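A.B. asks: Could you work out the structure for the sequence below:
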Amino acid sequence: MSGARHVDVGGAAPYRIAIGDGLLRDGAALASHVRGRHAFLVSDANVAPLYARDVADAIQAARPDVRCIVSCMPAGESAKTLDRFGELLRELADFGATRDACVFALGGGVVGDIAGFAAACWMRGIDCVQLPTTLLAMVDSSVGGKTAVDLPQGKNLVGAFHPPRAVFADTATLRTLPDRELRAGLAEVVKYGAIRDDAFLDWLDAHAEALLARDAGALAEAIARSCAHKAAIVERDPLEHGERALLNFGHTFAHAIETEQGYGGLNHGEAVAVGMVRAAHLSTQLGLADAADARRLEALLARFGLPVEVPAGLAPDALVSRMRLDKKAAAGRLRFVVWRGAGRAEVLSDVPDDAVLAVL
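C.D. replies: You can find the predicted model right below:
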């Protein structure tokens, strides 16, 4: 569509992120990524009634030779399981999907993760196009090729790196996004300022009201700047052997909270907000950053209506036990992304338990 912004992700498997209003109606652009004649559109019970049929029709109108079917899964993190993943594979088999089939992931991060994982595994890997419909998915999970499902023991423990062929972030879908989900996405937007770009935090503070009011220009700018930051990191470290770990700022705390709550309490963005504040306070506890830095981050997140305290009823010892199974732990030693102030994040290994417990 004209007027769309673009962010290119380089590396061994380059692709383009398109950001703009009305992208889901551009059947020609969507269909251009279907190399064969099978398009498998995965969505969930919240998103499918709003957009799935229109997307499928747009693809087929542009490419009448393509068969496009819709698979609708339950909404929410609790659906991101091995059983649901197996159901998607069986549907691909029943569909007769060939090696040149394309999976379209239409929804938030849950849909993107599980549909992308199915694409990564079907016939050892077929094409996937990410169609994120939440702010959080637009700026985070749809970019970078991480795909996964959860286990009861932890979040995203089973998965694969599988870069998409393309990402279409249609900002029109944000108009139907619940307020809570919009705020959750803003947590991940704030993260980019926290780890890489102090000036971006100032921009977010200055445009907080416009972002919460869903101003189209402000949202597009926030998405583009966030995606550009992530793209730059992913290009240099596609498999998270180094710098990419910085994207996990706050996530070790967040995943422990989500898992301990059985994926039924804070949503991911809310948990990340709490986790980033804990990581900032941990940095202060370890003498790496000034307490004023943590207070500044906490105030910005609170301005966006996000939680900043660990939910009541979660035992610190239980959360630390969850962290030991986190993918970001190394040989059972706690490893965290900390900062030396806004925009200056780093990975720190062998963090003492007592320091973590002190901020929980």
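A.B. asks: From here on, just use CA atoms for contacts and neighbour counts.
C.D. replies: OK.
A.B. asks: Which other helices and strands does the host helix or strand of Ile257 contact?
C.D. replies: For Ile257, the host element (DSSP states H and E) is helix 251-260. Here helix 251-260 touches strand 154-161, helix 268-285, helix 316-325, going by 3 or more CA pairs under 8 Å, 6 or more residues apart in numbering; DSSP states H and E.
A.B. asks: redo that, cut-off 6 Å
C.D. replies: Packing partners of helix 251-260 (3 or more CA pairs under 6 Å, 6 or more residues apart in numbering; DSSP states H and E): helix 268-285, helix 316-325.
A.B. asks: tell me the angle of the longest one relative to helix 251-260?
C.D. replies: Right, the one you point to is helix 268-285. On the basis of axes from the mean of the first three to the mean of the last three CA atoms, to 10 degrees, helix 268-285 is oriented at 130 degrees to helix 251-260.
A.B. asks: Another for comparison:
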Amino acid sequence: MTSDRLAPQRVPIALGDRSYEILIGSGLLSLDGAWAGLPASADALIVTNTTVAPLYGAALAERLQARHRRVLTVALPDGEVHKDWTTLNRIFDALLEAGCDRKTVLYALGGGVVGDMTGFAAACYMRGVPFVQLPTTLLAQVDSSVGGKTAINHPLGKNMIGAFYQPARVLCDLDLLSTLPRRELSAGLAEIIKYGPIADPAFLDWLEASLDDLLALDVAALSHAVRRSCEIKAWVVGQDEREAGLRAILNFGHTFGHAIEAGLGYGAWLHGEAVGCGMVLAAELSARLGLIDRALVDRLRALIARAGLPVQAPRLGIHRWLELMRVDKKAEGGEIRFVLLDGLGRATMRPAPDALVAEAIEAHTAPS
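C.D. replies: Okay, the predicted model is just below:
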């Protein structure tokens, strides 16, 4: 990581009595102010995974000793393939075996899988206990840790079983990204890139100019990218917490992306890789519907490729593609509804003819 440490930045999420803030900066794990005002309790449970636990588990446990009488840890197996009922029950097992009460605080130390499962467990355990997000991946810092979506996967669909449940705080410690593998870094960039075409053309310009700095883990660049991404998501979530309308624009590229994940088997592609490719397909479909010009499709494809993400779709077969996308949460009455671009900086959600969807997929599918 390059650059000096920067002062922490705060992004508020305005949701009435469920409001909280996202704190972004370096060294938050050891910064007293980052923890002030969080729920206190006798017991705390750190939920992490077998990859992250050896890196940051002990440091977090030591920090929490000052706030809780007993600090427990459960390390889940790593990977999207384990985002299921069986693994979720390991969190409940740890809580029940230790006799944890309804004031117990859960701490999610990991990427999107850990954050989603910890939040879902917190929503369910004794009908709701507090939890704190400590995302350790770029993708989780800019997307999955923010906004209260929690879920597990089902073999027939991604994130189909879950709840809206807000954390007490999100602590985005940029220092935790220093151990992130390059592939995971690229996956996180996909969720950052999406904010430009759907909401902020100037941010898209900045990303094109600053991509090399982000790939080099420059702290100033990362801080700006995480903050701006969180600001956009906070604005959207503040208006539509439960995805009744506007919040769906945050799923740009996700209908195609979720189909890739489910069609190939969870874990074959990282979530961000599938979303990156999905954004190319969604842009292509937008162009074929006459909503954007070809230049924007090419521009997005070039940026996504520069970020180290796949831009060619796997061969699933059009019938399989459509079958998987009809299970998407945005589908209504079996009709697939896509988040598409209606010009640069504007997103819309609408259906599209199967024939055009097939053409968009085929236009960016690797030769057999």
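A.B. asks: What TM-score do the two superposed chains give?
C.D. replies: Scored against TM-score structural alignment, normalised by the length of the first structure, the superposed chains reach a TM-score of 0.96; 356 aligned residues with a CA RMSD of 1.3 Å.
A.B. asks: any idea which of the helices and strands packed on helix 251-260 of the first structure is most buried?
C.D. replies: Mean neighbour count (mean count of other CA atoms under 10 Å) peaks for helix 268-285 among these, with a mean of 27.
A.B. asks: so stretch 256-266 of the second structure aligns onto which residues of the first structure?
C.D. replies: On the first structure, the counterpart of stretch 256-266 of the second structure by TM-score structural alignment is residues 253-263.
A.B. asks: Show me which residues of the matching stretch are buried.
C.D. replies: Residues of stretch 253-263 of the first structure classed as buried: Phe253, Ala254, His255, Ala256, Ile257, Glu258, Thr259, Glu260, Tyr263 (neighbour count, 16 or more other CA atoms under 10 Å).
A.B. asks: now do stretch 209-223 of the first structure
C.D. replies: Buried residues in stretch 209-223 of the first structure, counting neighbours by 16+ other CA under 10 Å, are found at Leu211, Leu212, Arg214, Ala216, Ala218, Leu219, Ala220, Ala222, Ile223.
A.B. asks: Dump the residues you listed into TSV; add secondary structure as well.
C.D. replies: Output for those, formatted as TSV (DSSP: H, G, I helix; E, B strand; the rest coil):
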residue	secondary structure
Leu211	helix
Leu212	helix
Arg214	coil
Ala216	helix
Ala218	helix
Leu219	helix
Ala220	helix
Ala222	helix
Ile223	helix
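A.B. asks: Just put those residues in TSV and tack on distance to Ser141 of the first structure.
C.D. replies: Compiled in TSV, these are given as follows (distance: CA to CA, whole Å):
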residue	distance to Ser141 of the first structure
Leu211	20
Leu212	21
Arg214	21
Ala216	21
Ala218	20
Leu219	17
Ala220	17
Ala222	15
Ile223	13
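A.B. asks: Of these, just say which sits nearest to Pro307 of the first structure.
C.D. replies: Distance to Pro307 of the first structure across those (CA to CA) is lowest for Leu212, with 15.6 Å.
A.B. asks: That closest one corresponds to which position in the second structure?
C.D. replies: By TM-score structural alignment, Leu212 of the first structure lines up with Leu215.
A.B. asks: and if you look at Arg344 of the first structure?
C.D. replies: Using TM-score structural alignment, the partner of Arg344 of the first structure in the second structure is Arg346.
A.B. asks: again with Ile69 of the first structure
C.D. replies: Looks like Ile69 of the first structure aligns to Leu72 there (TM-score structural alignment).
A.B. asks: Could you measure from the residue nearest to that match when sequence neighbours are not counted over to Leu38 of the second structure?
C.D. replies: Spatial nearest neighbour of Leu72 of the second structure, excluding adjacent residues (CA to CA, 6 or more residues apart in numbering): Leu45 at 4.7 Å. Counting by CA to CA, to the nearest Å, the gap from Leu45 of the second structure to Leu38 of the second structure is 14 Å.
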